[in-house]
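>>> sequence first, predicted model second:
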Amino acid sequence: MKYVLTSFCLLIVISGYSYGAQYPEQVDSLCAVADHLYKRSAYDSAKLIYHEAMAIVEERADSSKMAEIWNALGSIAYYQNDFPEAMKFFMQYMRFIELHGEGDEYVKALINIGSVHQWQNNLEKAKTFFDKALAVSIENDDLYHAALAYQNIGVFFWIKEMRDSSLVNCRRSFAIFEQLGESIRAARLASNIGILYGEIERYDSAIVNHKRALQVFEKEEDRFSVSKASNNLANVYLLSGKPNLAKPLIDKGLSIGKETGSFSLQKISYENYLLYYQMTQLPDSIFSVVDKLMAVKDSIMNESTTEQINELQAKYESDKKEQEIANLSLAKTNAEARRNIYLISTLTIFCIAAFILFWFLYRIRKNRQLKQKEELIVKQQFQQYEFQLKTYTDRLVEKSIRIEELNHEIELVKNDISGECPSYNGTIDHLMQSTILTHDEWMEYKKLFTQVYPGFFNSLRKSYNDLTDTEERLLALSKLNLQNKEIASMIGISVKSVNKSKYRLRKKLKINPEDFEEIVASF
């Protein structure tokens, strides 16, 4: 949202300056602002200003500047996952380059188009463009773009699961980048090569490449990449049966993830912790890590949903601003028309009436669109609450199943040690009888449930004012169409007990068994 407002203000300032300036300075000033916003990932704002610049350039028929803007608009569309739009601009840019014979720019255009095809899963078309880019780069002794072509060909073979061919091309790309002193690019390739070696279980080679990447990232102080490289190396150690070497690396990766607030880095670390504790056979730690991993996954999903809602809100605010500007412009036009009303002819009066009618219809259409967007935002928020409730329910069911599995394992351990350490029996029994759906978890669950079904509990109390908390809980879980087995797992009782509780509840509420689900669904 802040980028939209910033770009709107900058557009007014720069446009005011550019119309007073001479060409091409006016276009250069607009492109400078657009470039700045593009680098800050404010793609919608950058695109708006690039189009403003394009309108000026088209009037001048400056094909060179148009090509430059086509390439920029293609890059924005690519990062916004609008691949048809990206393909259109990249193809226009490539046709211009073909006519003017700029070798390195031509190779760059080929690689960009190949990348779009690859994201669209047109793999063979992508390979054709990458091969052509490689041939032109080698012909022109352009090592940098040859390395990029090798890298993209390596990714192509990786997607096709032809790992040996992928390794050959990735190693060639790595060697060239290392020769050119492109340490960061070389380190990222080394990391990919390490992953490839890990997939074919050549762990020693994988370790060498992950260590190489980690050293470069630490030297460059790229903390995000250090965390990923540490976890990649830790994963190889775990797969190769060396958990003690993996633990410090996982600790480092998680520490950076928490410091930077990156949930994706934390997720990778917790997944490695889960594998580590499974190998070292520490069930208590496994349970703790599973809880943390589920929480991080929930945070990632909430982050994604929030970002989508923010994008919709930003688009809504932008359209609203455009509508206000249009309304002001139309109001000004009407004021001028009223000042000259006595001087215009009958024909002009008729034109004004037609214009006002058009304006009225235009405002109705725009207001309808704004209302639809507001309804869409409300719908998105409801879907978010509904998803959070489902996620929380799934998490509780998963946790309950895990507790049952651990109880089974604890029962086995109890049988093994009961003769040697009888004093442990009470502690183990207490652990096995721990409540699965705690009071705090139920309150959080009830909060989410109320957001999705806001009138449920009030309607229940209004119809049946003598319900207990346990009966309310049973009716809420039934509302979600959970099976008796799932309800039993969440509450911590047997399926038989759930059936008895439902029977007593139906008897108390005087409800027939065949009408129970329909009545619960009606609240």
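That came through, no problem. Residues are numbered from 1 along each chain as shown.
>>> contacts, neighbours, all on C-alpha from now
Noted.
>>> residue 429: how many residues sit nearby?
Counted with other C-alpha atoms under 10 Å, the burial measure for residue 429 works out to 14 neighbours.
>>> can you name the helix or strand that it falls in?
Following DSSP states H and E, one finds residue 429 within helix 424-432.
>>> this is the other structure I want to compare:
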Amino acid sequence: MPLKYFLINAMVFAFLLGNLPGALCKPQPREEPFADRYGFFDVVKQFPDSSRIESARNLYKNTCRKLAPAEAMVKLNQLTALARDIRDKKLECAVYDMRADYYSVNDNNVNPKSTFYHVQAINFARENKMVVEEGIYLHRIAIYYFIYKQNTKAINYILRALDAFKRAGYSKVPDIGLYFFEIADFYYDTGDFDNARKYALESLKYKIKNQRLTINTINTIGLIYRHKHDYGKALSYFHEALDLAKTSKDSAWIGISTGNIGSVYFMQKRYNKALPYLTVDYRQSIKYGENFNAAMALLRLISISIEQNKLNDARQYLDIINSLKSKRLNYPEFRTDLYKLKSEYYEHTGKIKQALDFRKLYEAMADSVKLQYSQEAIERVKLKFEQEKYQQLIVNLRALAAARDMRRNVIIGFVILIAIIIGLIYNRRLIKAKTEGDILKGENKRVDQELKNAEKELLNYTQSIDEKNKIINGFKDKIEQLNVQFSDDKKNEQLNNLLRTHIMTDANWAEFKRLFGRVYPGFFQRAKDKYPLISETDLRLMALTRLEIDNRTMASMLGITSEGVKKARQRLRKKIDLSSDTSIDSIVSQL
């Protein structure tokens, strides 16, 4: 921190501790004529924008909360004046929230004034297009309702806050990790463990200034998995919380995390592993005055002692619970478990009357707890309905916005289309006006040249087609002559004329195959059926062999050497598995 701000902080704390009364009471020359109007908030304007609101809030908490309503509001008026004079809209918005906090803390309940100022903060942020602040104050009114158990109202504001945070971008919201944790805490408290885990995990993605809050978040995820009986994951998160607590040397959280680990082993009935953890939890809780946590650890120790028939230990633990003081010890859930254990203890010690008495108390309390659970289930259904209603509202709003955008786009498109049509008409008239003179001559010259090029291409193409037709017709004439019953010599002469045609290319080979097929129908198919491993090159070799072409001529036609032809024959022999005393010529002649 820069020295300047360190000194300013020191002055604030000195003032709060009452160490500067004389200095404050003496008249001091002031450079600013309006400094008196800010009162003790005058020091706030010295802080940078990034920490001004936090400093003002801390000063408010340590002073204004303790004042009478009229005096507190006067002081906050001074802070509002300061915010306006230095043009700090965010600070001005925060003052509304401080007013809401004042009435909430002092009335200790939901009240019209707190609600009014919470809404004022939200509206001010929205009017000044401060999306981040809008989300923050939507969140703060949600927590306000949550603290006083008005969860239906709280969920509505939580969903609106989340929507604002999303619009602003989570990374742009200061302390977003804290807000996600508080949302997770709300869902955990209302029994929506899936959403609780979702936002607790989301909280861990962002750096939280308070290390204890990070430990609490990790511990909460462990509690969720414990509730779902996923003990492996629960232990993993509890151990992570414990390691972080040890690193931070946070004794309270060391005790809590240790107890939670013990509770998992207890639920798994791994009592020998649970005992040391539960014992540490009990001792740490007593040390730091956490009587309810100590009592919960004792309940588990009592259950283990009864299970292991260590009744004296169970008696001692019961006596300790009776000596502890805490409002939470009167909660129905705790009393239900305590009465059940007392009934089991007296049953094991043979005191049947006392066992029956506590059994009746247990059953009566259990019915009360079931009724409470039913009411909580109804509350969860209401919250679920509120979430679905809000989500449907968002869907409807988006649909309306999309329809509005579509109408706007249609109108804009129509206007653009009209403009284009007018432009085209104008441009057409302009072009028509310019078609005289050189423009018209140039266009005619270009059209004439394109016509000449087209005629030349057509002529070349016609000549090419004519030449190809002559070659094809020559092949056809030769094949027709082969169909006439000539002598062997005459047929051979005709075939020789055919084979003088070059057949190396794929196109020529295809034509050759067609012509060859007319002389020797089915030759290629029979060859493939009998020798499925042969290739297209092998077929060419076999076809030329069938025509009794010598190796040199064959080489010329195939575009290879005579030696290449010999090697091709050898490969063919291997493919068709031909014995040494059988020639390729004889095999081919039989196809």
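Structure's in. What do you need? Worth saying up front: this structure is predicted, and the values here are computed from it rather than measured.
>>> superposing both, give me the TM-score.
Overlay of the two chains. TM-score (TM-score structural alignment, normalised by the length of structure 1): 0.49; 314 aligned residues with a C-alpha RMSD of 4.6 Å.
>>> quick one: residue 157 of structure 1 and residue 163 touch, right?
Yes: contact criterion C-alpha atoms under 8 Å: residue 157 of structure 1 and residue 163 qualify, at 6.5 Å.
>>> quick revisit: elements contacting the helix holding residue 429 of structure 1?
With contacts taken as 3 or more C-alpha pairs under 8 Å, 6 or more residues apart in numbering; DSSP states H and E, helix 424-432 of structure 1 sits against helix 346-417.
>>> how far does the helix it packs on sit from the chain's center?
Remark: helix 346-417 of structure 1 is offset 15 Å from the chain centroid, using C-alpha atoms, centre = their mean, to the nearest Å.
>>> who touches the helix or strand hosting residue 143 of structure 2?
Element membership of residue 143 of structure 2, judged by DSSP H and E, is helix 131-147. Contacts with helix 131-147 of structure 2, where a contact means C-alpha atoms under 8 Å, 6 or more residues apart in numbering, come from 90, 97, 104, 110, 115, 118-119, 121-123, 125-126, 151, 153-158, 160-165, 167-168, 172-173, 179, 182, 186.
>>> buried stuff in the helix or strand hosting residue 96 of structure 2?
Under the criterion of DSSP H and E, residue 96 of structure 2 resides in helix 89-107. Of the residues in helix 89-107 of structure 2, 90-104 count as buried by neighbour count, 16 or more other C-alpha atoms under 10 Å.
>>> same question for stretch 231-240 of structure 2.
Judged by neighbour count (16+ other C-alpha under 10 Å), stretch 231-240 of structure 2 contains these buried residues: 231, 233-240.
>>> just the helices in the stretch 201-350 of structure 1 please.
203-220, 223-239, 243-260, 263-280, 283-339, 346-417 (DSSP state H, counting those that start in this stretch).
>>> got the angle for the longest one vs helix 424-432?
Just to be clear, that refers to helix 346-417 of structure 1. Inter-element angle recorded for helix 346-417 of structure 1 and helix 424-432: 160 degrees (by axes from the mean of the first three to the mean of the last three C-alpha atoms, to 10 degrees).
>>> then the fifth one?
Compare the direction of helix 283-339 of structure 1 with that of helix 424-432 by the same axes, to 10 degrees and you get 20 degrees.
>>> again with the second one
Angle of helix 223-239 of structure 1 versus helix 424-432, following the same axes, to 10 degrees, is 130 degrees.
>>> same check on the third one?
Helix 243-260 of structure 1 runs at 40 degrees relative to helix 424-432, counting by the same axes, to 10 degrees.
>>> again, but for the first one
Helix 203-220 of structure 1 runs at 70 degrees relative to helix 424-432, counting by the same axes, to 10 degrees.
>>> would you mark the buried spots in helix 203-220 of structure 1?
203, 206-207, 209-214, 216-217.
>>> would TSV of the residues you listed with distance to residue 509 of structure 1 be doable?
Shown next, in TSV, are these (distance: C-alpha to C-alpha, whole Å):
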residue	distance to residue 509 of structure 1
203	64
206	65
207	66
209	68
210	65
211	67
212	70
213	67
214	66
216	70
217	66
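>>> circling back to that earlier point, after the helix holding residue 96 of structure 2, which helix or strand is next?
In N-to-C order, the element after helix 89-107 of structure 2 by DSSP H and E is helix 112-127.
>>> on contacts alone, who are the packing partners of that following helix?
Using 3+ C-alpha pairs under 8 Å, 6+ apart: helix 112-127 of structure 2 touches helix 89-107, helix 131-147.
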